[in-house]
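Novice: sequence and predicted structure are below.
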Amino acid sequence: AWATAAGYARRSPVVGIPTPPPARRGPGRAQLPPRWAEHVAAWTAHQQAGGRAPSTIDLRRRALACLAATYADPWDITGDDLTFYLARTDWSPETKRSTRSSLSSFYRWAVRAGRTDHNPTEALDGVRVPRALPRPTPDEAVWAALAAADDRTRLMILLAGLAGLRRSEIAAVHTDDLDMPGVLRVRGKGGRDRLIPLHPDLAAALNAEVTRRRTQGPPGTGWTVAGTAPGWLFPGYGPDSHLHSHMVGKYVGEALPAGWTAHTLRHRFATQAYGATRDLRAVQELLGHSKPETTARYAAVPDHNLIAAVAGANMNHRPHRPTTPIQRQSTGPTE
C-alpha cells in the first residue's frame, strides 16, 4: 500500500491473495492515498447532493478505499486491471457485484465531471449471483437466543424476526419512528422509508423500553440514561449517534447458535409472512425490496405446500390398449 501510494508501484502484487481477516474492535474508516482523496471527496459530495443514503455512500466509499490500496492512480486503471481485481476467489458473487456497482458509480461520475475521459468499468460484464435458497432461522435457535440474550439484544432479535428489519435499519430505529400507534416507520435502504404494522409482541417490547427510559436507569452498556426517552433506540458511543450496523450483527450473531444471523431472522420473517398471506407483494413492501424477485429469495415456501403441490401431480390416465395384436415387422427370413 505504501509503495503504490508513493508511486513506486503501479499495482500491488498481493491483490487477490486470500488473507485471514484482521481482528477489529469496530468499523473503521479507511484512509485514502493523496491521489485518490480529492476525487473521492468530490464524488462523496456529489452522492450526498443526490440524496444517497449515508449507509450507501459509506459502502461505496469503502469499495473505493480497497481499490485505492491496490492501484496508485485512479486514472491509470484499465478494464483488464479491474477484471483481474474482481477475479479473486475469496470474494462472494454478492461482494463482487456490490464492488462493481460502486466502482461504476465513481467512474461514471468522473467522466461526466471531466476528471477523466476513460471509464474502465465499461469493459466489465455484469456479475451473476447464483440463486440462493432462503435460510429462515429455526424455532429452536430463536428460542435459545431469546432466553440467553440481554434486554438490548433481545429487542434487536424481535425487530429482525417480527418486523424483518435489516441490521442497518435496526441500528437506526429512533423513538420518533414510533409516533404512530401500532406502526413502525423504517428508514430503509437507498433512502426509501416504509411503514410496518407492529406485531403485538414487538409492540409490547418497544413500549416497555420507552417506559423504562422514562423511569429507570440504564441496565447495561449502550442504553441512554433515565428520563431521556426520545432518541436512538440503540445509542452509539458518540454524541447523537446510533449503534453501527456491524455491532447489531455482532450482538445478534453471538446470541444465536452458530450458523444463524440477523439476516436469517429476516428470512424467517419473510417466510412466515408469506406463509400466512400467500401475498408476495405484501411481503415485498414489508421487507422494503424494489423487486419481487428479490423477495422470492427470502420467503421459503412452506413444506406442506410443496407436499400438496407434488401430490397434485398424477398419472391416473388409462393406458391405451390396442384391440388387435401388434404385427411384428419382418426384418429377415422367417425362423
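Specialist: In hand now; what should we look at?

Novice: C-alpha only now, for contacts and for neighbours.
Specialist: Fine.

Novice: helices of the stretch 51-200 of the chain, start to end?
Specialist: Using DSSP state H, counting those that start in this stretch, the helices assigned to the stretch 51-200 of the chain run over residues 54-68, 79-86, 93-112, 139-148, 151-163, 167-171, 200-215.

Novice: select, out of those helices, the one closest to residue 235.
Specialist: helix 167-171 (8.3 Å; Cα to Cα).

Novice: contact partners of that closest one?
Specialist: By Cα atoms under 8 Å, 6 or more residues apart in numbering, the surrounding residues in contact with helix 167-171 are 55, 156, 159-160, 186-189, 233-234, 242-246, 248-249, 262-263.

Novice: filter those residues down to the buried ones and hand me the PyMOL line.
Specialist: In PyMOL syntax, the buried subset of the contacts of helix 167-171 is picked out as below (16 or more other Cα atoms under 10 Å):
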select buried, resi 156+159+160+186+187+188+189+233+234+242+243+244+245+248+249+262+263
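
Novice: residue 179 is nearest to which of the helices of the stretch 51-200 of the chain?
Specialist: Residue 179 lies closest to helix 200-215 among the helices of the stretch 51-200 of the chain, at 11.4 Å (Cα to Cα).

Novice: quick check: angle from that closest one to helix 151-163?
Specialist: Per axes from the mean of the first three to the mean of the last three Cα atoms, to 10 degrees, the angle that helix 200-215 makes with helix 151-163 is 150 degrees.

Novice: neighbours of residue 51, how many?
Specialist: Counted with other Cα atoms under 10 Å, residues neighbouring residue 51 total 12.

Novice: quick one, what contacts it?
Specialist: Applying Cα under 8 Å, 6+ apart, the residues near residue 51 are residue 191.

Novice: kindly report the same for residue 44.
Specialist: By Cα under 8 Å, 6+ apart, the neighbours of residue 44 are 57, 61.

Novice: kindly reformat the helices of the stretch 51-200 of the chain as TSV containing distance to residue 254.
Specialist: Output for the helices of the stretch 51-200 of the chain, formatted as TSV (distance: least, Cα to Cα, whole Å):
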stretch	distance to residue 254
helix 54-68	23
helix 79-86	31
helix 93-112	23
helix 139-148	9
helix 151-163	9
helix 167-171	14
helix 200-215	21
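
Novice: ok, and here's another one to check against it:
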Amino acid sequence: MSLKLTEGMRDTLAQWLDHERALKSASENTITAYGHDVSGWLSFLAEHEGGGFGPAAIARVRLSDMRSWMAHERGRGVAPRSLARALSAVKTFTRWLAERDGFDATAILATRSPKFQKKLPRPLSPDAAKEMLSTVELQDEEPWIAARNVAVVTLLYGCGLRISEALSLTGSDVPLGEVIRIVGKGNKERIVPVLPAARQAVAEYVRLCPYDLLPETPLFRGARGGALNPRLISKVTEAARMQLGLPSSVTPHAMRHSFATHLLNAGGDLRAIQELLGHASLSTTQAYTAVDNARLLQVYEAAHPRAK
C-alpha cells in the first residue's frame, strides 16, 4: 500500500520515533518495528479517507475506522499476535500525539486488542541443557571456533544472557570475574554472577582465538575476525538440537529460558531472578519461567508476609 501521508504526518511520525529512541531508550529493532506498524496504520487510514492524511486527521478517527483497519489486516493474513503488537504501537503513538496536540483519542485508545494464545516458553531439562553444551562443541572441527560456540551458549545458559548481550562483550571484559556488568534492553544495567563453568569456557576460547582481542573490539569473532553474527550461534544450536532429537523450540533464547526455570526450581527467589534477567516487570519473569502452580504457590508462601 502506498503511503498517502502529508509531509506534516511524516515529520510527526519521525518526531515520535525520535522521542521513543531518546527518552525511552528503545532499541533500533523496536524503533524499526514501531515505524513499520504505525506507517501501515496511517497508510490504511489515508487510503480509507481517499486523500492526504495529516496529524489533525487522527483526532477524527472513529472506532469503526479502527475496526475496519483490523479487519483489513486480518484479511491479508496478519496473525493476531502481530496485530496486537501493531495496535500497541498505534496506541503509544496516538497517546503521545494526543498529549502534544490536545485532542480526545478515546476511540483509538479504547480499541480492544485481538485475543491470542500466548506461547509458553519451553525450557530444556537440566540433562538436555548439559547435552546441548556438549554437542555444540562438536559442530565445528576448528578448535577455536568450537570453543567460541561453547563459550557463547554457556553464557546464555549459565548467566541467563540474551544473545545480543553475550555478543556485546568486548576484550575489556576478559578475563571474566565473578560478576559482569551487562547493559540490556532500554540501556538498563545489571550485575550478573558468572559461574566457574562460564569463566572457564570463555577463558578456553580466549586462549585458542587467533585474533587480538583488544579492549575496544568484540570478544566473540567470526571465522574471518569480524564481530560474530548471532545467526551462526542459531545455526550451531539448531544442528546440535537436531543431533539430540530435541524439538524446534530449542533455540539460543531457550537456553535463557532454561536458566531462569532451573534457577527457580532450585529454590531461587523470583525477584532475584527478575534482576538477573533484566526484566522490568515481575509478571514477565513469572511468564518466562516454566514452573507449575504448586511451585509458584511455594514461592508465594515463602515470600508473602501474610502467608507466614
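Specialist: Good, I have the coordinates. Nothing here was measured: the structure is a model prediction, and the numbers come from that model.

Novice: the contacts of helix 167-171 of structure 1 in strands, which ones?
Specialist: 186, 187 (DSSP state E).

Novice: what range in structure 2 does stretch 195-204 of structure 1 sit on?
Specialist: On structure 2, the counterpart of stretch 195-204 of structure 1 by TM-score structural alignment is residues 191-200.

Novice: end-to-end on the matching stretch?
Specialist: 19 Å (Cα to Cα, to the nearest Å).

Novice: of all the residues in it, which ones are buried?
Specialist: Buried, per 16+ other Cα under 10 Å, within stretch 191-200 of structure 2: 192, 194, 195, 198, 199.

Novice: so can I have JSON lines of those residues showing distance to residue 110 of structure 2?
Specialist: Compiled in JSON lines, those are given as follows (distance: Cα to Cα, whole Å):
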{"residue": "192", "distance to residue 110 of structure 2": "40"}
{"residue": "194", "distance to residue 110 of structure 2": "45"}
{"residue": "195", "distance to residue 110 of structure 2": "47"}
{"residue": "198", "distance to residue 110 of structure 2": "48"}
{"residue": "199", "distance to residue 110 of structure 2": "50"}
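
Novice: of these, which is the nearest to residue 112 of structure 2?
Specialist: Nearest to residue 112 of structure 2 among these, with distances taken as Cα to Cα, is residue 192, at 38.4 Å.

Novice: what is the burial count for residue 114 of structure 2?
Specialist: Neighbours of residue 114 of structure 2 under the rule other Cα under 10 Å: 14.

Novice: so it sits against residue 82, correct?
Specialist: No. Taking Cα atoms under 8 Å as the definition, residue 114 of structure 2 is not a contact partner of residue 82, at 9.6 Å.

Novice: what does residue 276 of structure 1 align to in structure 2?
Specialist: Structural alignment (TM-score structural alignment) places residue 276 of structure 1 against residue 266 in structure 2.

Novice: what separates its match from residue 158 of structure 2, distance-wise?
Specialist: Going from residue 266 of structure 2 to residue 158 of structure 2 by Cα to Cα gives 14 Å.

Novice: looking at these two, which is more packed in?
Specialist: Counted by other Cα under 10 Å, residue 266 of structure 2 and residue 158 do not tie: residue 158 has more neighbours, with 22 against 9.

Novice: any idea what that one aligns with in structure 1?
Specialist: In structure 1, residue 158 of structure 2 lands on residue 162 (TM-score structural alignment).

Novice: same thing with residue 94 of structure 2?
Specialist: In structure 1, residue 94 of structure 2 lines up with residue 107, judged by TM-score structural alignment.

Novice: residues near that match, how many?
Specialist: Using other Cα under 10 Å, residue 107 of structure 1 has 22 other residues around it.

Novice: give me the nearest residue to it, chain neighbours excluded.
Specialist: In space, not counting the residues next to it along the chain, residue 107 of structure 1 is nearest to residue 119; the distance is 5.5 Å by Cα to Cα, 6 or more residues apart in numbering.

Novice: how much space between the aligned partner of residue 231 of structure 1 in structure 2 and residue 185 of structure 2?
Specialist: Under the alignment (TM-score structural alignment), residue 231 of structure 1 maps onto residue 217 of structure 2. According to Cα to Cα, residue 217 of structure 2 and residue 185 of structure 2 sit 21 Å apart.

Novice: can you check residue 286 of structure 2 too?
Specialist: With the distance defined as Cα to Cα, residue 286 of structure 2 ends up 18 Å from residue 185 of structure 2.

Novice: quick one, what contacts residue 170 of structure 2?
Specialist: Shown in contact with residue 170 of structure 2 (Cα under 8 Å, 6+ apart): 213, 214, 215, 216, 217, 218, 219, 220.

Novice: contact partners for the fifth one?
Specialist: Taking Cα under 8 Å, 6+ apart, we find residue 217 of structure 2 in contact with 170, 171.

Novice: I'd say residue 267 of structure 1 and residue 138 touch.
Specialist: No. Residue 267 of structure 1 lies out of contact with residue 138 (Cα under 8 Å); the separation is 10.3 Å.

Novice: more neighbours: which of those two?
Specialist: residue 267 (26 against 12).

Novice: residue in structure 2 paired with that one?
Specialist: With TM-score structural alignment as the criterion, residue 267 of structure 1 matches residue 257.

Novice: quick check: chain neighbours aside, which residue is closest to that match?
Specialist: Counting by Cα to Cα, 6+ apart, residue 257 of structure 2 lies nearest to residue 123, which is 5.4 Å off, once chain neighbours are set aside.
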